[in-house]
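Asks: sequence first, then the predicted structure, then my questions.
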Amino acid sequence: MPGICSGELITAIAMTEPAIGSDLASMATSAIRDGDHYVVNGAKTFITNGINADLVIVAVKTDPSERHKGMSLLVIERGTEGFERGRNLNKVGLHSQDTAELFFNDCRVPVTNLLGTEGMGFIHLVENLAQERLSIAAGAVAAARQALRWTLEYTHERTAFGQPIAAFQNSRFVLAEMATEIEIAEVFLDRCVEALCAVELTVEEAAMAKWWCTELQKRVVDHCVQLHGGYGFMLEYPIARAYCDVRIQTIYGGTTEIMKEIIGRSLRPES
């Protein structure tokens, strides 16, 4: 823990597998108890920090006959025999962040590396999922705000037909819509942060924030690229790089569809 807090150790959490994403309970990576060790076999993919991580928290099935109740978390350290890293995946965006495949072949992990309680891995994971989703929402709104800043600068400097692009009514309407939606998102996000600090944030509220704010980011960045014209398609402009980065936002941390499913399941008629 001291090394993690000081930044000396890089960590990763490995949940997603080649055949499963949102359906964690169907994971195939197993960890079978053998004396004082677990023997881990399986593969993970799309793992953030997978190449550089010193410690990887791996979601495994300690009881393959169970679904959610069979999941546990193991801390697997760099250099552990049977633990191999695959390629650094070539992503559309987020190029500064390594994302890797991980492989476990008869990887022996000490029982003392069990994180939390055996069979409670799924519960341990979902306990902090609301906070994770809220953090993604916060990043999305911040990115949308920055995209708007870049675009305001560009549209006031760039001229067409003898006047700044921002002077055209269509441009003003689009800019006004983006500014309004970002402001609304920030207000809701602030309310969610207050709820989180008060330990009152619900899973449904976090899901609302995650899907709405990330979809907003996609809309805003797309509009901003349009307002940049051809220059918006050039990677030397930050808005073009933002366009590459934004697409994953509605996928990782829980897809928009899963977020809506979480919210929809909770809705009942008012009594």
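Replies: Now that the structure is in, tell me what you want to look at.
Asks: use CA for all of it now, contacts and neighbours both
Replies: Noted.
Asks: now the strands for the stretch 101-250 of the chain?
Replies: 114-115, 159-160, 163-164 (DSSP state E, counting those that start in this stretch).
Asks: for the second one, packing partners?
Replies: The criterion is 3 or more C-alpha pairs under 8 Å, 6 or more residues apart in numbering; DSSP states H and E, and there are no helices or strands that strand 159-160 contacts.
Asks: list the contacts of it.
Replies: Residues from elsewhere that reach strand 159-160, judged by C-alpha atoms under 8 Å, 6 or more residues apart in numbering: Ile165.
Asks: Thr180: neighbour count?
Replies: 12 (other C-alpha atoms under 10 Å).
Asks: ditto for Gly21
Replies: Counted with other C-alpha under 10 Å, residues neighbouring Gly21 total 18.
Asks: against that first model, consider the following:
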Amino acid sequence: MVNTMAVNKDESRSFFTKEHLLFRRSFREFLDNEAVPHYHQWEKEGEIPRSFRKKMGDNGFLSPWLDVEFGGSGADFAYSVVVAEELERIRSGLAGIFIDSDVVARYIASFGTIDQKHRFLPGLRSGELLSAYALSEQDACPEQTTAVKKDGYYRITGAKTFITNGYRADLMIVACKNDFGVGLDGISLLLVDKDTPGLTMGRKLVKDGRNGLETADLFFDDAAVPLESILGEEGKGLSYINQNSQQESLMCALKSLMAAKEMYHLTKGYVKEGKTFNKNISQCPKTRSTFAEIATDIQVGSTLVDDLICKHMDGENIITQVSMAEYWITKMSKRISDRCMQVHDGYGHRSDDKIIRRHRDISVFSTRKGPTDIIKNLFANPNELDA
């Protein structure tokens, strides 16, 4: 059953129209019917079935922002906000779907050739194609994986680590170093098919959190990729990554905030029923103080994120602000998660309990770009900071 009260809170968010609210109601009802009853089993299996992605595509919930030419409806960014929040409302393990819908598809739509767009975008929108974004390496820099031109191909050598969807992806965007005379630059993005000779997908990694999100390492041993598989211009990869980083950081902050809200709601439900020394937990002064602090953090985070969404939709360059938001909100969500676990006391540590599974998921957000110090370095130049 759709939570009408929660959906109606959207009416105060200036970037939402009646159409956005109807879209959320429809998507929430879809997820409650098609995902909620099965998610625990999907988490045990360590993957989201392709059939679920296909159902999302059939109902128009994947990449609604795409042009009609490629199967989308030309929707604005606020629809992606709805999709991100509703997937996170269920659990963080559904984030792999967002890689297809709003990361890989956006790279191809922004920088791909007409042929690449017609070849890949309809499949990503329909849910028939599973994709991966292979950027990270052991040292968090894409320059260790190289692509050398030889005999009409790019020959890729190297490895990528902790790649979401990497275990079953049909298509992946791979960042490679192919201009060796320009220091940290000279990165190109290549579209790589799963059947590429020389590509090996590692085993599915076992993680402590986000277990529905299949993750694997990728290994390239002189993997031959056709020259026409380059995405955009050669050597412009870092530029493309930087162009998309504003939206990706904003989405990370948004989803982390949603995860914290869900932890808070779970904990409120627990204290309404729980008693200690024959006294309702919700009436304990310490619990009430904790809830007041958590609610304040969530309100501050919501105000910050909504303001940044508006600015992003207006086309403003706010990479510094969204990097700050990603850093602060991921840390805040972890803090809220810890406090919610404290309220649950020992009852929250049962391995099959929703609260402990959500707690494990939240820990992953702060590692999206590596340690938090790396995120802070994105906005660490004092000459560019306003306070």
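Replies: Yes, it's here. Here the structure is a predicted model, which means the values were calculated and not measured.
Asks: deepest in the core, which of the strands of the stretch 101-250 of the first structure is it.
Replies: Highest mean neighbour count of those: strand 114-115, a mean of 18 (counted as mean count of other C-alpha atoms under 10 Å).
Asks: what lines up with Thr62 of the first structure in the second structure?
Replies: Aligned against the second structure by TM-score structural alignment, Thr62 of the first structure finds its counterpart in Asn178.
Asks: helix, strand or coil for the residue nearest to its match when sequence neighbours are not counted?
Replies: Leaving aside its chain neighbours, Asn178 of the second structure sits nearest to Ala147 (5.1 Å; criterion: C-alpha to C-alpha, 6 or more residues apart in numbering). In the three-state summary, Ala147 of the second structure is assigned as strand, counting by DSSP: H, G, I helix; E, B strand; the rest coil.
Asks: alignment lookup: Ala147 of the second structure to the first structure.
Replies: By TM-score structural alignment, Ala147 of the second structure lines up with Ala31.
Asks: what's the separation between that match and Glu127 of the first structure?
Replies: 22 Å (C-alpha to C-alpha, to the nearest Å).
Asks: which one of the two has more residues nearby?
Replies: Shown here are Ala31 of the first structure and Glu127; by other C-alpha under 10 Å, Ala31 has more neighbours (27 against 12).
Asks: pretty sure the more buried one contacts Val39?
Replies: Yes: if you go by C-alpha atoms under 8 Å, Ala31 of the first structure and Val39 touch, sitting 5.2 Å apart.
Asks: let me see the contact set for the match of Ala147 of the second structure.
Replies: Ala31 of the first structure is in contact with Tyr38, Val39, Val40, Asn41, Val60, Lys61, Thr62, Asp63, counting by C-alpha under 8 Å, 6+ apart.
Asks: would you mind measuring from it to Gly86 of the first structure?
Replies: For Ala31 of the first structure relative to Gly86 of the first structure (C-alpha to C-alpha), the value is 20 Å.
Asks: run through the helices of the stretch 251-387 of the second structure in chain order.
Replies: Assigned by DSSP state H, counting those that start in this stretch, the helices in the stretch 251-387 of the second structure fall at 285-313, 319-344, 354-365, 372-377.
Asks: give me the number of residues near Trp150 of the first structure?
Replies: Applying other C-alpha under 10 Å, we find 15 residues neighbouring Trp150 of the first structure.
Asks: ok, and the closest non-adjacent residue to the equivalent of it over in the second structure?
Replies: Mapped onto the second structure by TM-score structural alignment, Trp150 of the first structure lines up with Leu266. Leaving aside its chain neighbours, Leu266 of the second structure sits nearest to Ile355 (6.8 Å; criterion: C-alpha to C-alpha, 6+ apart).
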